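A.B. asks: Pasting the sequence and the predicted model now:
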Amino acid sequence: MSIPTGFLPVLPLKNAVIYPGVGQALRIGREKSILALNKAHENQSWILAIAQKSPDQGQTLAVEDLCTVGTLCKVESIRGTGEMGFQAILRGHQRMKVTDIVLKDQYFQAIAEPLEDIVDIDESTKAALLESLKTQSRQILRFIPSNTEQLDEMIENVDDLGFLSHLCAAHLDVPMRDKQELLENINLKDRVMALLVHMQNFKENLQVQAEIRSKVSSKLGQTQREHILREQLKTIREELGEDDQGAGNNDKYAQRIEEAGMTDEAKKVALTELARLKSISPQSPEYQIISNYLDLLTALPWSKASHEGEIDLEKARQILDDDHYGLQKIKKRILQYLAVMKLKNNNKGNILLFVGPPGVGKTSLGQSIAKALGRQYVRVSLGGVRDEAEIRGHRRTYVGALPGRIISSMKKAGENNPVFVLDEVDKLGRGFQGDPGAALLEVLDPEQNNHFNDHYLEVGYDLSKVFFIATANSLEGIPGPLMDRLEVIEVSGYTTEEKFHIAKNHLLSKQFAEHGIKPEQLEVTDAALHHVISHYTREAGVRELQRKIAALCRAAAEKVIKSADATVVIDTKDLEEILGPERYTAEVAENAAAAGVVTGLAWTPVGGDILFIESTRMPGTGHLMITGQLGDVMKESAQIALSLLRSRLPVINPLVDFSKQDIHIHVPAGAIPKDGPSAGITLLTSLASLFSQRKVDPKLAMTGEITLRGTVMPVGGIKEKVLAAHRAGIERVLLSKRNEKDLIEVPQEIRQSMKFIFVENVNEVLKAALELDVDLMSSIYIQPTALMQPPQQGGLSNN
């Protein structure tokens, strides 16, 4: 390594001497020293460390107050600030003799030359001195109470006598004058002999201290011991320059603990941790761990709550109506919940769970509730969470431990009674790290969450004042025990008219603002909005509709800029150029459907939908083929439909011989899995249409399950299915008689615009869909006496 030449920045050392090959940590606060460090940074980190003749000299330090022999050092690292001072680590490289030194630019600069050792001893003497130094070092290290294994191992591995003398001198506790003399002594033998004398004296001093400690410690009580140790620790920190910072932080924590309003249990733990913090050096990694823990404890809102005034139900109703169009049943249930809260004057009760397709406003309902109550709004997305520690936090024994999402969100809220939305609870996973769904049980149980235990916090935290709201797209992914703690409120899709009002009153203004368009600069006609809703979107919510409106705004932005004073109008004729060809038609089928094709209704996690069931026949051996990626339940429904059809076939088509024909049933969109007990009557009608060659009205849709006795069973998801039928242009819907009561959830304008046919058995289904007058007893086509006769040759055997 080349040694720099010319003037070098000088770092005056007040209480230290740096030796070649030895690293030294220094606290630097004087202006001259800081300027010298800055210059060293420009000079490839080289700096000349020279001890002061008198440590009492401060800012008035002059050239003549510095020694003439110092050490050329490399600055390895610097940290700190100008206000708190800097801490630098210097590594000694070469002993230097100063030939010229000046005070220039408010810091010392010097020209120095290397000062090499004079070695006038043979190898045997050198080996003897080396072993003597190692022996003395080992004896001294035994008397030092701290862990010295690393230093002991380092000394044992040194074979260079000159370096070992510097290493021992650097760690030896002797006066500064003696340390400087050892540095200036260039005769290796003389330096080692002087060092051995100092080491012997130091060892004897340590031995006496150890004997005194051993005798006195048995007589001192615990209180006296702690007092002495604290005084010693205080003195050590003062010497290291750490006392001011540590004491200041400790005082701040003590004040924050008193002001936090925490529980007695939490306060006791906080004070215990603060006592531990006072006994640890700020440079210790454990100091930062305890400091982070106290930061969390004192930042949590233990007793701080939002202003809990009188709950104004009229104001809440107005806010809900302003923020959300429709959803009358949900709004009514929320107002009932708020009314109970007002009467009870607390939050204890069922946790609301909003279930519905994406984009129907589940999460934004939580925002409206928070606005109505005047509370903070907090949202945590649980989709894809598979680690229990995400809910309960990590234990502080782990490196990088953090509190769980619940406690972290409470800290962020700053209040102990926010409106807390747990989004997508149905998408919680389960991995080898635990079951986060089970961890939520304590959070959402009103009887347990007043003492929620986070692994990182380690003290109970009261969640009973939090207004929890959960959201989900479906109930299938939610564990049973968790469902038991939730009150399910279904948020179904919107009707076409509701979507129009939402787009007109909410989405347009929102997208105008996001695209920098003023309302007077762009107009989207009502006809264009209706056309977008009916021909470019088919969803339960309004997210796709919002994206289409955003596309309209983007397309109009250039025109708005060109015609700054005129209003740009987007009408129906402009939609194809902006959005492309129409994706959906308003009617289910423009042309008459073929025999064997029937429109069914299905429920999906993203809302209701329509599906087409097709069937055909071909010469074969009586085999039934089912395609379209159907689940076991739908396959069984197809088998039941076929059995029912065969029992009534003599009335439908007496000339068919099943043993000579194969039947193929297909549900299009085969890439999408389909299953569920709601397609029974649709499958039966498709087969009956095929064999009777009667076409089913494409504007007739149906849903319901069947039994082998021919009974039509009720199914779920009626509201979602009817809304999907209305969006698709269906005019008539065929339902089970026992589903008639479910129509009360369907908006009145839809009930009035559609005709509903209620049936109790499959004969009524065939009559309504195909105008087949199948008598209830026609399944017994042959008289009982005829059943014992053998079938005629080539005839049809009835089962």
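C.D. replies: Here it is on my side, so go on.

A.B. asks: Only C-alpha atoms from now on, for both contacts and neighbour counts.
C.D. replies: OK.

A.B. asks: What's the local residue count around A669?
C.D. replies: 12 (other C-alpha atoms under 10 Å).

A.B. asks: does it count as helix, strand or coil?
C.D. replies: coil (DSSP: H, G, I helix; E, B strand; the rest coil).

A.B. asks: ok, M702 - contacts?
C.D. replies: By C-alpha atoms under 8 Å, 6 or more residues apart in numbering, the contact list for M702 reads 599-601, 681-682, 733-735.

A.B. asks: Report the separation between Q367 and L352.
C.D. replies: 14 Å (C-alpha to C-alpha, to the nearest Å).

A.B. asks: Could you do D526 as well?
C.D. replies: Distance from D526 to L352, by C-alpha to C-alpha: 36 Å.

A.B. asks: who has more neighbours, these two?
C.D. replies: The residue with more neighbours, out of D526 and L352, is L352; 21 against 16, by other C-alpha under 10 Å.

A.B. asks: Just to be sure, that one is in a strand?
C.D. replies: Yes: under three-state DSSP, L352 falls within a strand.

A.B. asks: That one against R485, yeah?
C.D. replies: No: L352 lies out of contact with R485 (C-alpha atoms under 8 Å); the separation is 9.1 Å.

A.B. asks: pretty sure D675 contacts S637?
C.D. replies: No: applying C-alpha under 8 Å as the test, D675 and S637 come out as separate, 10.1 Å apart.

A.B. asks: all strands for the stretch 301-450 of the chain, in order.
C.D. replies: 351-355, 377-381, 419-423 (DSSP state E, counting those that start in this stretch).

A.B. asks: Excluding chain neighbours, what is closest to L320?
C.D. replies: Nearest in space to L320, with sequence neighbours left out and distances taken as C-alpha to C-alpha, 6 or more residues apart in numbering, is S368 at 6.1 Å.

A.B. asks: second one coming, line it up with the first:
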Amino acid sequence: ELGEDEGTDYEVEEYLQKISKAHMPKEVKEKAEKEINRLLKISSSSPDAGVIRTYVDWLLELPWNKKTKDNTDLGKARAILAEDHYGLEEVKERILEYLAVKHIKKDMKGPILCFVGPPGVGKTSVAKSIARAMDRKYVRISLGGVRDEAEIRGHRRTYIGAIPGRIISSIAKVKVNNPVFLLDEIDKLNSDFKGDPASALLEALDPEQNNTFTDHYIEAPFSLQNVMFITTANTTATIPGPLLDRMEVIEISGYTDVEKRNIAEKYLIKKQLSEHGLKENQVNISTNAINEIIERYTRESGVRNLERNIGKLIRKAAVQIVEKNKKSVSINNLNIKKYLGIPKYDYEVAYEEDQVGVVTGLAWTNVGGETLFVEVNTMKGDGKLQLTGQLGDVMKESAMAALSYIKANAVNFNIDYQIFKETDIHVHVPEGAIPKDGPSAGITMATAIISALTKKPVRKDVAMTGEITITGRVLPIGGLKEKLLAAKRAGIKKVVLCSKNKADVSKIDPKIIRSMEIVYADKIDDVVKEALR
């Protein structure tokens, strides 16, 4: 027992020396010393002794006063961000603004950013690039499927095997208190009887509160105000309001075909060649081949499938180089089918001639914009409205609102009111197996119904998108960049939009809309004048 006491005394002395060198805040230091002194009162073989040692070890591991020095050379930071990613200008500018202000005001709090966009646009990888540009350590935790509050804030020490939450343990691992901290897939958080992790994040992601973030295990305030938090999400719809309110949301939209081609040529081909151990002179993929992959082998907002297809091409080329002793392989749009097989997609193109009761609409999907054809047929009946094509409630209501307006203003469109009592109207939106919803096809359905009732053909080169009210007003819609890209691909010459969407159009690259005429409308009457022959 005497030897055991001497060992404990030595251990306590060693711990107290480490605590004095750890630069802890005064109250944390006192708490650590109090816990260590408890070791003198209990047997070293007691389970409590192990709990105390583990707890104090965690306190010693935390970087209470250690931080990395930020890079203040904006030119270097700009070059690193440009080297790693094409586009994403708003994200890059926001980081450069932060570095500039940090250079002037040294004690500035870290920003809390939320990158929202479709899969594969570079939200996660740009966070790593930001850490490199700022000369900071990088730490990432995935929140997808997390449903236990203790994952975020830790377990209380009374539980056997208790550990700190993922925020504190990740910071202890990087050993600095100012890393770039990525919280990936924040929109995929779940909650159950174990608590709500989204509520636990409120304190960590609030600049006014996170200087005293308290983990259940540590039970002492730890400052997160130097941490740069970045969160990613595919949609803000599933993020709780109070949590979303604490973050600065930066929308990252899908890439245009031109942007995808640039990304492929500047980054993806080089990356895939390197991963497969080939040199640039061994495989030559032409620009036409890249265009063919983008248009006919992938349908996405990001570039993940594009990268997979480039990887597939390079693997097929590697087989030829090894098996047939070829020095180099050239791939172009003429021989690409040999490597990738029959094209998977064909973009919907505009009709070849004007049609009665068929209007081209524009829709937003998770993988970019699409053209959407609304077809209307009339037949003898008693005034029923039939809606098919797996339409959601909002879309059905849009069709009803359109019909109400047309009935109320039949005279303006030279429609005999008697026709509504003697005619059934059938609205169909192909493709029938794909569910569709949203208000943006309102003016499209209204124009198609008017065309079918007046027997006036709709111009084949006109597309439209906008919400309709029962008073005939046209309301603005979202996802405009993707929708205009879809219109361009389909060979549309004129697009009708709500006049309140002018501000959104001004933000879009002029190259996208150069070949199209954008027409603005306030009432459905203005839309009909542009669309019907």
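C.D. replies: Sure, I can see it. Keep in mind that what you see is a predicted model, and the values were worked out from it rather than measured.

A.B. asks: now for the strands of the stretch 301-450 of structure 1, which one comes closest to R142 of structure 1?
C.D. replies: strand 377-381 (56.2 Å; C-alpha to C-alpha).

A.B. asks: which residues sit against that closest one?
C.D. replies: Taking C-alpha under 8 Å, 6+ apart as the rule, strand 377-381 of structure 1 contacts 366-367, 370, 405, 409, 413, 418-424.

A.B. asks: per the alignment, Y255 of structure 2 corresponds to what in structure 1?
C.D. replies: Alignment note (TM-score structural alignment): Y255 of structure 2 maps to Y494 of structure 1.

A.B. asks: So its match, which state does it fall into?
C.D. replies: coil.

A.B. asks: H726 of structure 1 and S678 of structure 1, how far apart?
C.D. replies: 18 Å.

A.B. asks: Looking at those two, which is more packed in?
C.D. replies: A direct count of neighbours by other C-alpha under 10 Å for H726 of structure 1 and S678 places S678 higher, at 25 against 21.

A.B. asks: Show me what the lengthiest strand in structure 2 is packed against.
C.D. replies: In terms of residue count, the longest strand belonging to structure 2 (DSSP state E) is strand 368-380. Counting by 3 or more C-alpha pairs under 8 Å, 6 or more residues apart in numbering; DSSP states H and E, the packing neighbours recorded for strand 368-380 of structure 2 are strand 358-365, strand 423-428, helix 442-454, helix 480-489.

A.B. asks: buried ones in it?
C.D. replies: 368-378 (16 or more other C-alpha atoms under 10 Å).

A.B. asks: repeat for stretch 32-47 of structure 2
C.D. replies: 32-33, 35-37, 39.

A.B. asks: before we move on, what about stretch 163-182 of structure 2?
C.D. replies: Those would be 163-172, 174-182, for stretch 163-182 of structure 2 by 16+ other C-alpha under 10 Å.

A.B. asks: Ok, stretch 384-392 of structure 2 next?
C.D. replies: Buried-residue list, stretch 384-392 of structure 2, by 16+ other C-alpha under 10 Å: 387, 389-391.

A.B. asks: so where is that stretch in structure 1?
C.D. replies: The aligned range for stretch 384-392 of structure 2 is 623-631, by TM-score structural alignment.

A.B. asks: Now the terminal residues of the matching stretch, how far apart.
C.D. replies: 19 Å.

A.B. asks: ditto for stretch 534-542 of structure 1
C.D. replies: End to end - C-alpha to C-alpha - stretch 534-542 of structure 1 spans 12 Å.

A.B. asks: Which residues are in contact with the residue positioned nearest the centre of structure 2?
C.D. replies: The centre of structure 2 sits closest to G117, judged by C-alpha atoms, centre = their mean, with a distance of 2.3 Å. Listed by C-alpha under 8 Å, 6+ apart, the contact partners of G117 of structure 2 are 123, 233-235, 251-254.

A.B. asks: Which one of the residues you listed is nearest to G144 of structure 2?
C.D. replies: A233 (10.1 Å).

A.B. asks: separation between the aligned partner of W302 of structure 1 in structure 2 and D9 of structure 2?
C.D. replies: Alignment note: W302 of structure 1 maps to W64 in structure 2; criterion TM-score structural alignment. For W64 of structure 2, the distance to D9 of structure 2 (C-alpha to C-alpha) stands at 26 Å.

A.B. asks: more crowded one of these two?
C.D. replies: The neighbour comparison of W64 of structure 2 against D9 (other C-alpha under 10 Å) goes to W64, with 19 against 15.

A.B. asks: Output the longest strand belonging to structure 1.
C.D. replies: Under DSSP E, structure 1 gives strand 85-104 as its longest strand.

A.B. asks: In structure 2, what range does the helix or strand just after it match?
C.D. replies: Per DSSP states H and E, the first helix or strand lying C-terminal to strand 85-104 of structure 1 is strand 107-114. Using TM-score structural alignment, strand 107-114 of structure 1 lines up with nothing in structure 2.

A.B. asks: Toward the C-terminus, what is the element adjacent to strand 107-114 of structure 1?
C.D. replies: Immediately after strand 107-114 of structure 1, counting by DSSP H and E, sits helix 123-143.

A.B. asks: Next, format the strands of the stretch 301-450 of structure 1 as JSON lines and append distance to K721 of structure 1.
C.D. replies: Shown next, in JSON lines, are the strands of the stretch 301-450 of structure 1 (distance: least, C-alpha to C-alpha, whole Å):
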{"stretch": "strand 351-355", "distance to K721 of structure 1": "16"}
{"stretch": "strand 377-381", "distance to K721 of structure 1": "28"}
{"stretch": "strand 419-423", "distance to K721 of structure 1": "25"}
